[in-house]
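**Q** Fold the stuff below for me.
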Amino acid sequence: MTAEPPDFTVPEPDGLAGVPLDSRERFNYVPTEGPDMDTFVYGTLTNPEQVAQVVDSYSYVGAAVLEGLHPVEGRYPTLAPGGSVGGRLLRTADVAALDAYEGVDRDLYVRVSVPWVGDASQHGDRVAVYVGDPTLLDVADDVHWPGDGSLEARVERYVDDNDVTVRPAD
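**A** Sure thing, here's the model as predicted:
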């Protein structure tokens, strides 16, 4: 059985009321062109209309399942240790736009690399996953990332120590 992406209702971020959704004013970033990166998306970026407002060029390259982390609801969708979640693989070269959208520079989310268990010739051997800071996203559940250090370090350690992977959806 494949886990389906959750239906998240995302509230309007503070200070952005009245700014058109398709406006680049929402995100403070410099567009970049680099190699394409595959990112596992599980929340708002599973919606093509939302992605089109964030990056100029992208494609969905398949349905996927993230094993070892599960979704939690909060102000914005995020992940917590254990379980699994269905989503999509989003391919784009504009990593800076995704980072800006996810608030990486404001420490709202961290981007971590997770092993891909599938045909590496199509996706490489790792994909990116954004994980939000539960203390900043007002999550409903008690989320604990074990260990010391930054959220990024704790999530990366959890991914490595607990065989967290992304695989093609059945």
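
**Q** C-alpha only now, for contacts and for neighbours.
**A** Will do.

**Q** following whichever helix in the chain runs longest, which helix or strand comes up?
**A** Ranked by residue count under DSSP state H, the longest helix found in the chain is helix 151-161. Note on helix 151-161: by DSSP states H and E, the next helix or strand toward the C-terminus is strand 165-168.

**Q** residues making contact with that following strand?
**A** Contact partners of strand 165-168, identified using CA atoms under 8 Å, 6 or more residues apart in numbering, comprise 40, 62-68, 114-118, 127, 159.

**Q** In helices, which of these appear?
**A** residue 159.

**Q** what's the spacing between the residue positioned nearest the centre of the chain and residue 114?
**A** Taking CA atoms, centre = their mean, the centroid of the chain lies closest to residue 130, which sits 3.2 Å from it. Taking CA to CA, to the nearest Å as the measure, residue 130 falls 10 Å from residue 114.

**Q** one more, for comparison:
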Amino acid sequence: MDVFVYGTLTEPDRVASVVDSFVFVGAAVLEGCHPVAGRYPTLAPGGETAGRLLRTDEIEALDAYEGVERGLYVRVDAPRTDGGSAAVYVGDPDALASEEAVTWPGSGPFAERVRRYFDDGEAVVRPEHS
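**A** You can find the predicted model right below:
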């Protein structure tokens, strides 16, 4: 599975401490979300975020690292401009003590609003092929 990474998981040593097998596919940009600093980085609607595409089959290990079960991050799928999709981890700004106010559109719990935003095609991953 391809995962768009934009924070600590862009560092090979960090990824190697989380999963046994991986490869960086290349640079990519997430259009439709911008980065937000905090205790851990997260995303907010609008703008774009530079990152990398990470390929691994060990998605459960990434979920554990990102705290999906604890509600710190939600994993969503984003379409790729070259076909297919990539997973993206979006952190709950309240749980991560974000340095800016972040509002995801719509109503309901954080995870539902993020999923709806991505399902509506508001965010896409654009691989930067050389």
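
**Q** about what we covered before: mind checking what secondary structure the residue nearest to the centre of the first structure has?
**A** strand (DSSP: H, G, I helix; E, B strand; the rest coil).

**Q** Run a quick neighbour tally on the nearest residue to it once chain neighbours are set aside.
**A** Among residues not flanking residue 130 of the first structure along the chain, residue 111 sits closest, at 4.5 Å (CA to CA, 6 or more residues apart in numbering). Using other CA atoms under 10 Å, residue 111 of the first structure has 19 other residues around it.

**Q** Over to the one 4 residues further on?
**A** As a burial measure, residue 115 of the first structure scores 18 neighbours (other CA under 10 Å).

**Q** what do we get in the second structure for it?
**A** For residue 115 of the first structure, the aligned position in the second structure is residue 79, judged by TM-score structural alignment.

**Q** Starting from residue 38 of the second structure, give me the distance back to its match.
**A** Distance from residue 79 of the second structure to residue 38 of the second structure, by CA to CA: 26 Å.

**Q** now swap in residue 59 of the second structure and tell me
**A** With distances taken as CA to CA, residue 59 of the second structure is found 24 Å from residue 38 of the second structure.

**Q** In the first structure, what residue corresponds to residue 98 of the second structure?
**A** Per TM-score structural alignment, residue 98 of the second structure is aligned with residue 139.

**Q** That match: which element?
**A** Using DSSP H and E, no helix or strand contains residue 139 of the first structure.

**Q** Around it, count how many other residues there are.
**A** Count around residue 139 of the first structure with other CA under 10 Å applied: 19.

**Q** Wait, it touches residue 79, no?
**A** No: Residue 139 of the first structure is not in contact with residue 79 according to CA atoms under 8 Å; the separation is 9.8 Å.

**Q** Now do the shared contacts for the two.
**A** Common neighbours of residue 139 of the first structure and residue 79 (CA under 8 Å, 6+ apart) are residue 72.
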